[in-house]
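Trainee: Kindly return the folded structure for what I paste below:
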Amino acid sequence: MRAVSPARARARWAPRAAGTTRRSVASASSRAVAVRARTAVKTDDDADDVADDFEWYRKPSRVAIAGAWATLGAVAAFAAPSGTSGFDAELVKTIVTSPFGGVANPVFEALFNALGVVPATYACLLLPGAKGQKLPAALCVGASFALGFFAVGPYLATRAPRTTPAPRRSELGWVTRNVWESKLNAVALLGFASFLAYYGVSNLSPENVSGFIALIREQSMLACVSTCDLVVLSACMVDAIGEDMKRRNVDPSGALAYAAVPVVGPALWLVLRPSLEE
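Mentor: Next up is the predicted model:
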C-alpha cells in the first residue's frame, strides 16, 4: 500500500474543509439576518404583522382611550339621569318624525345627528388599516352607529398601527374601497357635518342652551350619554387621523388641527386626504 504524504493529504482535504467552512458561515449569516429581521419586526409598531405583539397598554395615548371608555361607562351608570326611558323614546320619535323643524331642542338635535357622521368618519379612517387586528374592525365600527364609543372604544385602544407598508386600494374590501375611500362619500359627510354645525350654532339662543342643559342634567339619560359620547369620540379622533396621515405619507403633525373642530374637521380631512395607490 502506497503511503500518502502529509502535504498531499492536506491538499486533498482542503477543498472539502473550505466548502464546509463556507456553508457554515453562510448558514450562520442567514440565521443572523433572520434574527435581525424578527427583531426589527417586533420593535416596529408600524409593521403589518405585529398585532399579536402590540402592547397597547404601554402607549399613553391608548391607555387614555381605555380610560375614556371606562369613564363614559361610569357616567352612563352613575351620573346620567335615570328612569327617563319613556321621555327618551319620545325625544327620538320627535327627532325622527320632525327633523330640523324646531320641535326638539335644536342643540341636542344637531348633536344627536352628529353621532351618525362621526362613526362614518371613523369607518373611513380605520377600515383601511383593519387587516390582522385583534378585534374585528368592521364589527366594532358598525356597532358604533348604535352604541357609539362603547363599541369602537376597545378597538381604538387595542388596534396595532397599520401605516407601513401602506395598503393598496385594490387590496381593500369592496365596501372599504368603494364607500369609505370614496371622495363622494367624504363630500357628503362634510356637507352634512357643516349643516349640523350651522344648525346648532345658529340656534344657540339662551332659551335653547338652558333647555339643552336641562336635558342632559335632569330630563334625559339619552341626551346626557349622547353628549358625553360625542365629546369622547371627538377627543379620540386625533389618533386615528394621525395614523391615516402616516398611511398616506402626510405629516401627522396636522392631525390635531383637524380633530380640534369636532365633526367638521375630521370630515374635511377625508375630502382633502390623498387617495391610496391602486
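
Trainee: Every contact and neighbour count from this point should use C-alpha atoms.
Mentor: Noted.

Trainee: Near the nearest residue to Met237 once chain neighbours are set aside, how many other residues are there?
Mentor: Excluding the flanking residues, the one nearest Met237 by C-alpha to C-alpha, 6 or more residues apart in numbering is Ala259, at 6.0 Å. Residues near Ala259, counting by other C-alpha atoms under 10 Å, number 24.

Trainee: buried stuff in the longest helix along the chain?
Mentor: Counting by DSSP state H, the longest helix found in the chain is helix 6-43. Buried residues in helix 6-43, counted by 16 or more other C-alpha atoms under 10 Å: Val41, Lys42.

Trainee: Also this sequence, please, to line up against the first:
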Amino acid sequence: MNETFSRRVPLAGGTSIPQLGLGVFQVESGGTQQVVERALEIGYRHIDTAAAYVNEEGVGAAIHASGIPREEVFVTSKLRNGDQGYESALRAYADTCTRLGLERLDLYLIHWPNPAAGLWQDTWRALARLADQGEVAAVGVSNFMPEHLEELAQLSEVTPAVNQIELHPTYQQRELADHCRERGIAVQAYSPLGQAGDLEHPAITELAGRLDVSPAQVILRWHLDRGHVVIPKTVSPERMRSNADLDDVALSEADLAVLDGLDSGQRIGNDPYTFDKSQIR
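Mentor: You can find the predicted model right below:
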C-alpha cells in the first residue's frame, strides 16, 4: 500500500486532511470527471476545486461514479470574490454543494481576501456559521496574509483550518507560514512545483539525479517533510502515480536545507493585496 496516501494533517476543529491531494485548477470542465476518476482509481482521496475553476460538476460526478464511500474522499472548494458577503456566501456554498452533488464539503475556503471590496470579514462570519451549524466539516482561507489573519482572529472564535497559499521551493512565504502554524492553521501549498518552473532549478535536478528520482518527487517530498498539505495538479495518470510514489524518496537534513535555501521571494501568481477580479465567468 502507498503510505503517502495515508498521511494526514490534523485540522482545527477536530478533523484531518490527507496531506497529498489532487488540484484541478485549469482542468477543462469537460474532462474533469475523467481526470478525477483516474486519480481516485490510483488512490487519491483528496480533491481540491473551486467555484472559479468551473469544474465542480465534474469533480462531483467522478466521486459519485467511483463508488468510493463519501466519507473516504476529502473535498475542498472555494468561494469566488464575486460571491463575497454574508448572505451571498451562504448562497454560494449551497450552490457549490449542488454542483458537486454533495450534502456538505469537508473544507470550504474564502479564495482571496480581496481587501478592496471590504467584504471578507462578513464572508468569514458566514463561513463560521456554516461550521458552527455542521453544514461543512471545516472552513478556512486562501491567500490570506498575516494582517488578514490577525483581524480574522478578532472577528470570530472559529480558527481557519487551512490557509492555502502559493508555496514552492523558490517562493516559500516563511513568515506567513510560521504565522499560520503559530495560530494552529495548517499550511496548504498551491502551485507546489512552481507551475513546473522549479522542476528545472539546477539544485533540484542535481539532487533528483543523485537520488535517482524525478525533480517533482524531490519537491513533493520536501513539502511533506516540511508539513505542508500539497495539491499538485496534473491530468496525466503517469504523473499522478509518480507524484504519489514518495515512500522511498528519502531527503536528508542537508538535502532539505538545500531546498530551504532556494527561496527567491518571487511570486508567480496574483498578489493577495491587489487581486480583485470577481472570478465569475
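
Trainee: Superpose the two chains and report the TM-score.
Mentor: Scored against TM-score structural alignment, normalised by the length of structure 1, the superposed chains reach a TM-score of 0.24; 116 aligned residues with a C-alpha RMSD of 6.3 Å.

Trainee: buried set for whichever helix or strand comes after the longest helix of structure 1?
Mentor: Sequence-wise, the next helix or strand downstream of helix 6-43 of structure 1 (DSSP states H and E) is helix 60-74. The neighbour-count check on helix 60-74 of structure 1 (16+ other C-alpha under 10 Å) flags Arg62, Ile65, Ala66, Ala68, Trp69, Leu72, Gly73 as buried.

Trainee: so what secondary structure elements neighbour the host helix or strand of Ala61 of structure 2?
Mentor: Secondary structure from DSSP H and E places Ala61 of structure 2 in helix 56-66. Contact here means 3 or more C-alpha pairs under 8 Å, 6 or more residues apart in numbering; DSSP states H and E; on that basis helix 56-66 of structure 2 packs against helix 29-42, helix 86-100.

Trainee: List the buried residues for the helix or strand following the last one?
Mentor: Per DSSP H and E, the first helix or strand lying C-terminal to helix 86-100 of structure 2 is strand 107-110. By 16+ other C-alpha under 10 Å, the buried positions in strand 107-110 of structure 2 come out as Leu107, Tyr108, Leu109, Ile110.

Trainee: Start and end of stretch 126-141 of structure 2, how far apart?
Mentor: Terminal residues of stretch 126-141 of structure 2 lie 13 Å apart, using C-alpha to C-alpha, to the nearest Å.

Trainee: again, but for stretch 181-190 of structure 2
Mentor: Distance across stretch 181-190 of structure 2, first residue to last, is 17 Å (C-alpha to C-alpha).

Trainee: Burial check on Val231 of structure 1, number of neighbours?
Mentor: 15.

Trainee: typed the wrong thing, it's Arg210 of structure 2
Mentor: The burial count for Arg210 of structure 2: 9, using other C-alpha under 10 Å.

Trainee: now the one 10 residues further on
Mentor: Close neighbours of Leu220 of structure 2, defined as other C-alpha under 10 Å, add up to 27.

Trainee: For it, pull up the helix or strand it's in.
Mentor: Element membership for Leu220 of structure 2 (DSSP H and E) is helix 215-225.

Trainee: Run through the neighbouring helices and strands of the next helix or strand after that helix.
Mentor: Under the assignment DSSP H and E, the closest C-terminal helix or strand after helix 215-225 of structure 2 is strand 229-230. With contacts taken as 3+ C-alpha pairs under 8 Å, 6+ apart, strand 229-230 of structure 2 sits against strand 186-190, helix 215-225.
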